[in-house]
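Participant: Just the structure for this:
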Amino acid sequence: MLEDALGRQPVLAGEQLFSGRIWDVERQEFELGGERIVREVIVHPGAVAVAALNELGEVMLVHQYRHPAGGTLWELPAGLLDVDGEDPLVAAQRELAEETDLEAGSWRTLVDLSPSGGGSTEIIRVYLATDVRELPEQHARVHEEAAMERRWVPLEEVVEAALAMRLHNATLLSAVLALHAMRARGAEPHAVDAPFDWHPAHRP
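Facilitator: Predicted structure coming up:
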């Protein structure tokens, strides 16, 4: 069976190089194959994202300016796991409400991903939300979210745009292609409480 293997080498020496608003950077030294190796690591809190699917087979997307990427990207509603002790599902439900004014009656786990495993500890859990409905009140949005567009887009249209290289957000690409493959194969998403042990805070 093809499967990633969880098992982190002990950090033999470490130093914090930078402390930021969202993530830190550490120099970490570890041993691998009898050799001591030094790497600079982005220590990230992780994140959640939501593929909200309505009864028409449309996915809720948000169009948000991303300064580091140099443009405005189509993305899934998402947010950081930066509240100590907050359950990832609760964080996902909060982000869906805050970014799109939606709530969902059914939640499953779609995919977990490591966007940059060679340099960052970030792990993202993507949930599939169905039985979606509008909330009675809209949330106030600030900063990049203030002008953020939200749009329901047919899943097949998102897949077509992904395959044509018109979309670039890694979480969106991973989620919609996984959802498309699952539906084509008749496979079911995972349980909402599937183990999240690749996230440092949720390891056994």
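
Participant: From here on, just use CA atoms for contacts and neighbour counts.
Facilitator: Will do.

Participant: Quick check: which element contains the nearest residue to Ser120 once chain neighbours are set aside?
Facilitator: Excluding its sequence neighbours, the residue lying closest to Ser120 (CA to CA, 6 or more residues apart in numbering) is Ile42, at 4.5 Å. Ile42 belongs to strand 35-43 when assigned by DSSP states H and E.

Participant: For the comparison step, fold the sequence that follows:
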Amino acid sequence: MAASEPAANTVDHAGVFSSETGHRYEVVDSDIAFIGRIISVRRDAVRMPDGGVSQRDVIVHPGAVGVVALDEADRVVMVYQYRHPVRRPLWELPAGILDVPGEPPVEAAARELAEEANLTAGRWDLLVDVLASPGMTNEAYRVFLARDLATIPLSDQHVRVHEEADMQIARVDLDKAVGQILDGAITNAMAVVGLLAAATARLNGFTRLRPVDAPWPDRPRSVG
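Facilitator: Modelled structure (predicted):
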């Protein structure tokens, strides 16, 4: 390693993070403060570089996937869904949590595309990986690019319930969708990241995309 290159950060087998300065961010105590239907809240006591111990509350999430479904006319499939924490519907990508044990992320994405948009895709690529808000949660999501779209026959379409019962579906020109991001009309984080990533990837003909099974080290492994 050259003198100008910093030492690499590492995580040992016990999950203790060692920074490039040599400090070990050791969790000296941990407990579960809350368990909900999807998330839990873990309270960690962490040894800091100054020798003190500081509490860090972590929202533990199972992870999620999203889909930028791009049709032959360069339109993306968007869904309009009510989100209770912000008390209004948002324009989003077809997406969902990784709640089926052992299910590969791309299969989860295909399931969500079918359930929310009544579509299948003949081609899948990995578009982008995201840490949602690493200051307070381990939530990570993986966004795929789906192309060669086909509509699922009406008799085989998923019956939507809860917030999805009144979900609207639209196809929007990708350039128009990017403009809606800049105008503040699309604010869902996954949609913002996925659409901007798709528009950027399109500039070089989608030639730099990773395979759908590329390593995903930040994928959450448990909800506890």
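
Participant: re earlier: contacts only, for the equivalent of the residue nearest to Ser120 of the first structure over in the second structure.
Facilitator: Residue pairing (TM-score structural alignment): Ile42 of the first structure is matched to Ile59 of the second structure. Neighbour list for Ile59 of the second structure: 39-42, 136-139 [criterion: CA atoms under 8 Å, 6 or more residues apart in numbering].

Participant: Let's see that with 6 Å instead.
Facilitator: 40-41, 137 (CA atoms under 6 Å, 6 or more residues apart in numbering).

Participant: Now the lengthiest helix in the first structure: buried residues?
Facilitator: If you go by DSSP state H, the first structure has its longest helix at helix 170-185. Using 16 or more other CA atoms under 10 Å as the test for burial, helix 170-185 of the first structure gives 171-177, 179.

Participant: how near is the aligned partner of Pro104 of the second structure in the first structure to Glu149 of the first structure?
Facilitator: Matched to the first structure by TM-score structural alignment, Pro104 of the second structure sits across from Asp87. Shown here: Asp87 of the first structure relative to Glu149 of the first structure, a distance of 27 Å by CA to CA, to the nearest Å.

Participant: more crowded one of these two?
Facilitator: Shown here are Asp87 of the first structure and Glu149; by other CA atoms under 10 Å, Glu149 has more neighbours (14 against 11).

Participant: The more buried one is in contact with His63, isn't it?
Facilitator: Yes. In this structure Glu149 of the first structure lies within contact range of His63 using CA atoms under 6 Å: 5.0 Å.

Participant: For the first structure, which segments are assigned as helices?
Facilitator: Per DSSP H, the first structure carries helices over the ranges 88-100, 155-163, 170-185.

Participant: Mind putting those helices into CSV with distance to Gly34 of the first structure?
Facilitator: Shown next, in CSV, are these (distance: least, CA to CA, whole Å):
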stretch, distance to Gly34 of the first structure
helix 88-100, 37
helix 155-163, 42
helix 170-185, 34
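
Participant: And these: which comes nearest Asp193 of the first structure?
Facilitator: Smallest distance to Asp193 of the first structure across these (CA to CA): 8.3 Å, for helix 88-100.

Participant: how far apart are the closest one and its match in the second structure?
Facilitator: With mean CA distance after the TM-score superposition for the first structure, helix 88-100 of the first structure departs from the second structure by a mean of 0.8 Å once superposed.

Participant: From the chain's centroid, how far away is that helix?
Facilitator: Remark: helix 88-100 of the first structure is offset 12 Å from the chain centroid, using CA atoms, centre = their mean, to the nearest Å.

Participant: Pull out the buried residues from that helix.
Facilitator: 88-89, 91-100.

Participant: Would you format those as TSV with distance to Ala69 of the first structure included?
Facilitator: Formatted as TSV, the buried residues of helix 88-100 of the first structure follow (distance: CA to CA, whole Å):
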residue	distance to Ala69 of the first structure
Pro88	26
Leu89	27
Ala91	24
Ala92	23
Gln93	26
Arg94	25
Glu95	21
Leu96	23
Ala97	25
Glu98	23
Glu99	20
Thr100	22
